[in-house]
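A.B. asks: predicted model and sequence below, questions to follow.
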Amino acid sequence: MRVLGVDPGLTRCGIAVVDGGTGRSVRCVAVDVVRTPADAELANRLLAVADALEDWLDRHRPDVVAIERVFSQHNVRTAMGTAQAAGVVALAAARRGLTVAFHTPSEVKAAVTGSGRADKAQVTAMVTRLLGLTEAPRPADAADALALGICHIWRAPMRARLAEAEAKATELARRHKARLAQATSNSPKGTKQ
């Protein structure tokens, strides 16, 4: 499985491609950070993110795009920019028919470090170790994009099994309700005395 991981942002948007092999083996294919100037118009900044993403999609042909889910932050303006960048990424992937998966920051941290409360240094250190990199990816946005790719590769099989189990449970519940309705309609109404 090839995953394009994206740590969305307007000033710095981390982007990485990670390949998953048998078991839990992962390999870094490419990593970078898309930067846009803070004083540029919003539309132009989003266009720069979109153009860079299109280029990565063309070059690396991922199977899925994993994006960090945006949570409210203290700075509403930053949260809005992050959400807008994430939307641009999701749109570009959807236009190509790619699956888009959103992962929470704590889910990514837990997958990579074992703790959903790990700090950026811990995430960077584990990403470096897991991928066998000779040096740590910088800035943290690059490491976060790699962590998203790893998280998705490791969690996708579990998510697929859960979705399959939920679908089976829904179908069983539907059949059970249909049998109950059938049994109720076939039962005698009772006799008058």
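C.D. replies: Cool, got the structure.

A.B. asks: switch to C-alpha atoms for all contacts and neighbour counts from now on
C.D. replies: Fine.

A.B. asks: can you show me the helices along the chain?
C.D. replies: Residue ranges of the helices in the chain, as given by DSSP state H, are 42-60, 76-95, 105-113, 120-131, 140-186.

A.B. asks: just say which of those is most tucked in.
C.D. replies: Ranked by mean neighbour count under mean count of other CA atoms under 10 Å, these are led by helix 105-113, which reaches a mean of 21.

A.B. asks: I'd like to know how many residues surround G9.
C.D. replies: 26 (other CA atoms under 10 Å).

A.B. asks: now the closest residue to it other than its chain neighbours: how far from A136?
C.D. replies: Among residues not flanking G9 along the chain, T82 sits closest, at 4.4 Å (CA to CA, 6 or more residues apart in numbering). Distance, T82 to A136, by CA to CA, to the nearest Å: 24 Å.

A.B. asks: list the contacts for T128?
C.D. replies: T128 sits next to 134-137 when contact means CA atoms under 8 Å, 6 or more residues apart in numbering.

A.B. asks: of those residues, which is the most crowded?
C.D. replies: P137 leads the contacts of T128 on contacts (other CA under 10 Å) with 19 neighbours.

A.B. asks: export the contacts of T128 to CSV and append columns for distance to P8.
C.D. replies: Listed next are the contacts of T128 as CSV, based on distance: CA to CA, whole Å:
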residue, distance to P8
T134, 25
E135, 23
A136, 20
P137, 16
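
A.B. asks: put this next to the first one:
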Amino acid sequence: MRILGIDPGSRITGYGVIATNGHEIGFIACGTIRTGDETDFSRRLLTIFRDLNEVIRIHQPTVAAVEDIFIDRNPRSALKLGHARGAAVVAALHNNLEVHDYPARQVKQTVAGYGQAEKIQVQHMVRTLLQLSSTPSRDAADALAVAICHAHQHAYGRWGRSA
């Protein structure tokens, strides 16, 4: 199974693709979609949608796992994050991928063993678990962590909520 992990953001959306074979996981690709230079928010959403379509076309995942939104102190930021997440989910569904949602706390618990782990801890554990030669960016590491979380849930028969 190939899993596309997505860490949505209105300026930077992380993505990571892993392959699983039973309990084994392997790294395929990761990166970020950057929309920060675009001033029109609607165009940012279009960039997320288009670029994720391209990632899906190239890497052919069989399922998508997306980090669920958290409630931010700033409602406007949370709303933008929700829109970015929506663009990512629509891209996955547009490509006939089943989508599973995972809260950040569950992702961190699965990857780092602590639900309130810092981003640097998540980066370190992703690098270790996938035996990477270098540390991925924070957003790419978060996306890979979401994919790893889904692989773990799938291996042990517990699925995240489907979108």
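C.D. replies: Structure received. Quick caveat: nothing in here was measured; it's all calculated off a predicted structure.

A.B. asks: could I get the TM-score for this pair?
C.D. replies: Scored against TM-score structural alignment, normalised by the length of the second structure, the superposed chains reach a TM-score of 0.92; 160 aligned residues with a CA RMSD of 1.7 Å.

A.B. asks: my guess is L146 of the first structure contacts V26, does it?
C.D. replies: No: look at L146 of the first structure against V26 with CA atoms under 8 Å: they stay out of range, at 10.1 Å.

A.B. asks: so what's in contact with these two at the same time?
C.D. replies: V18.

A.B. asks: I'd say L10 of the first structure and V33 touch.
C.D. replies: No: with contact defined as CA under 8 Å, L10 of the first structure does not count as touching V33 (10.6 Å).

A.B. asks: tell me, how many residues neighbour the nearest residue to Q106 of the second structure once chain neighbours are set aside?
C.D. replies: Spatially, and ignoring its direct neighbours in sequence, Q106 of the second structure is nearest to G115 (6.2 Å; CA to CA, 6+ apart). The number of residues packed near G115 of the second structure is 15, by other CA under 10 Å.

A.B. asks: please tell me how far Q84 of the first structure sits from G20 of the first structure.
C.D. replies: Using CA to CA, Q84 of the first structure is found at 28 Å from G20 of the first structure.

A.B. asks: kindly report the same for A110 of the first structure.
C.D. replies: 18 Å.

A.B. asks: which residues does H100 of the second structure contact?
C.D. replies: 64-66, 150, 159-163.

A.B. asks: what would those residues look like in CSV with distance to L93 of the second structure?
C.D. replies: What follows is these, written out as CSV (distance: CA to CA, whole Å):
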residue, distance to L93 of the second structure
A64, 9
A65, 11
V66, 12
H150, 17
W159, 17
G160, 16
R161, 15
S162, 11
A163, 9
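
A.B. asks: report the two of the residues you listed separated the most.
C.D. replies: H150 and A163 (13.8 Å; CA to CA).

A.B. asks: sorry, back to before: overlap of the contact sets of L10 and V33 of the first structure?
C.D. replies: By CA under 8 Å, 6+ apart, no residue touches both L10 of the first structure and V33.

A.B. asks: tell me the counterpart of R2 of the first structure in the second structure.
C.D. replies: Residue pairing (TM-score structural alignment): R2 of the first structure is matched to R2 of the second structure.

A.B. asks: that should have said S185 of the first structure, apologies.
C.D. replies: So, by TM-score structural alignment, S185 of the first structure is left unmatched.

A.B. asks: how near is S185 of the first structure to H176 of the first structure?
C.D. replies: 14 Å.

A.B. asks: please apply the same query to E164 of the first structure.
C.D. replies: Where H176 of the first structure is concerned, E164 of the first structure sits at a distance of 18 Å (CA to CA).
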